[in-house]
Structure formats: C-alpha cells, structure tokens
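# Only the shape, not the letters, is given here:
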C-alpha cells in the first residue's frame, strides 16, 4: 500500500532516502453496534458496493439477532472500505463526524 518514491523533488538537496507515497488508503468505519450489518446493506444499496469479505464474532448475546460484525470489506468502484461494529467493551481509536451532502 505504501511505496518509497525513487525520484522525489528535494532528494537532491541532501535529504536521506525517498518519500513514502501511498498508493491506496483503506478507511475503517466503526458503527454503533449492532448497526454494522445495516451499514453494509446501505452501502450496497446506495453506492453499489460489493462485499468482498466478512468476519462475524463467533459468539453473540442472547438478545442479539445477529452476531456482531468484526469486519466487512466493501469494494466501492476502485476504492475499498471496511465496516465494523463498535461494542461496549471496545473503543474506536478515533471518532469523526462525517457529513455528506448531495
């Protein structure tokens, strides 16, 4: 996903090594549990996303209809995103608010 650039502007100015260039970024969207599956279905319906892989939690609580979503990788055109459930015993590393307008 990351590559070292060979000919980078400024490298001739005495800097050591090349710059790291990202060829792709894979956003990981963390959704309040148990809405991860709903989010996946929404991305499929709204954006034509293709589900590439899915990992569900092997156990579920008695009140849950579906097991928690550990990760679902979705292909959106040339891009890829990952969706997962946020549980009570886990925390998201970063919390962002995203507003999309059309």
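Received it, and whenever you're ready, just let me know what you need. What you are looking at is a predicted structure, and each value in this text was computed from that prediction instead of being measured.
# For the rest of this, base every contact and every neighbour count on C-alpha atoms.
Will do.
# Please name the nearest non-neighbouring residue to the residue nearest the centre of the chain.
Closest residue to the average C-alpha location of the chain: residue 28 at 2.1 Å, with C-alpha atoms, centre = their mean. In space, and not counting its chain neighbours, residue 28 is closest to residue 82: 4.6 Å by C-alpha to C-alpha, 6 or more residues apart in numbering.
# Got another one to weigh against that:
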C-alpha cells in the first residue's frame, strides 16, 4: 500500500476550494432586457454589460439581448434569454 501511495504522489489530494460562483438566470426569450429593467427598478441593480444576439435583424429598433451581467447587493448575476424555451401559447 505504501508503495502505491508513493507512485501516486502521496495518499490524499489537496481539497478543492471554490472562491466564487456566478448565478445564471434564464428567462423566456426575448425577456432578458425586461428582467434587467425589473432588477434595476426593484433592487437597484447595476448593469455591468450586455451582449446582443448575433443574428438580430438590422432593422430592429431594440436588438435582442443574449445576456447581461448585473450586480445586486454585491452579487454578480448573468441574465440570459432562453432561446430553447418553447414559445408561450397564444390566449
């Protein structure tokens, strides 16, 4: 057993330590922009940046938001459109 431990570099691996996590909020497309506006109004969130959908139409007045980074109470959150979500049923 001691011989096997020596070959593997010892017996116990050092523990893995996580120092940060970034929550990721997925909303139905194209509601990411609305979600960011809500968090700004409701919680005083600060927007750090946005990335826009690369396939947006040039004639669109408001481009589709792919994702946005916001900070709420010191926590960075990524808010993204969930383009894979099924479209809501018409009422």
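Done, it's in. Every value quoted in this text rests on a predicted model; they were computed, and no experiment measured them.
# picking that back up, any idea what the residue nearest to the centre of structure 1 aligns with in structure 2?
Alignment note (TM-score structural alignment): residue 28 of structure 1 maps to residue 24 of structure 2.
# close enough to count as contact, that match and residue 75?
No. When contacts are counted by C-alpha atoms under 8 Å, residue 24 of structure 2 is not listed as touching residue 75 (11.3 Å).
# residues in contact with residue 76 of structure 2?
By C-alpha atoms under 8 Å, 6 or more residues apart in numbering, the contact list for residue 76 of structure 2 reads 22, 23, 69, 70.
# Please give the element, helix or strand, for the closest residue to the second one other than its chain neighbours.
With sequence-adjacent residues excluded and distances taken as C-alpha to C-alpha, 6+ apart, residue 23 of structure 2 is closest to residue 77, at 5.1 Å. Using DSSP states H and E, the element containing residue 77 of structure 2 is strand 75-82.
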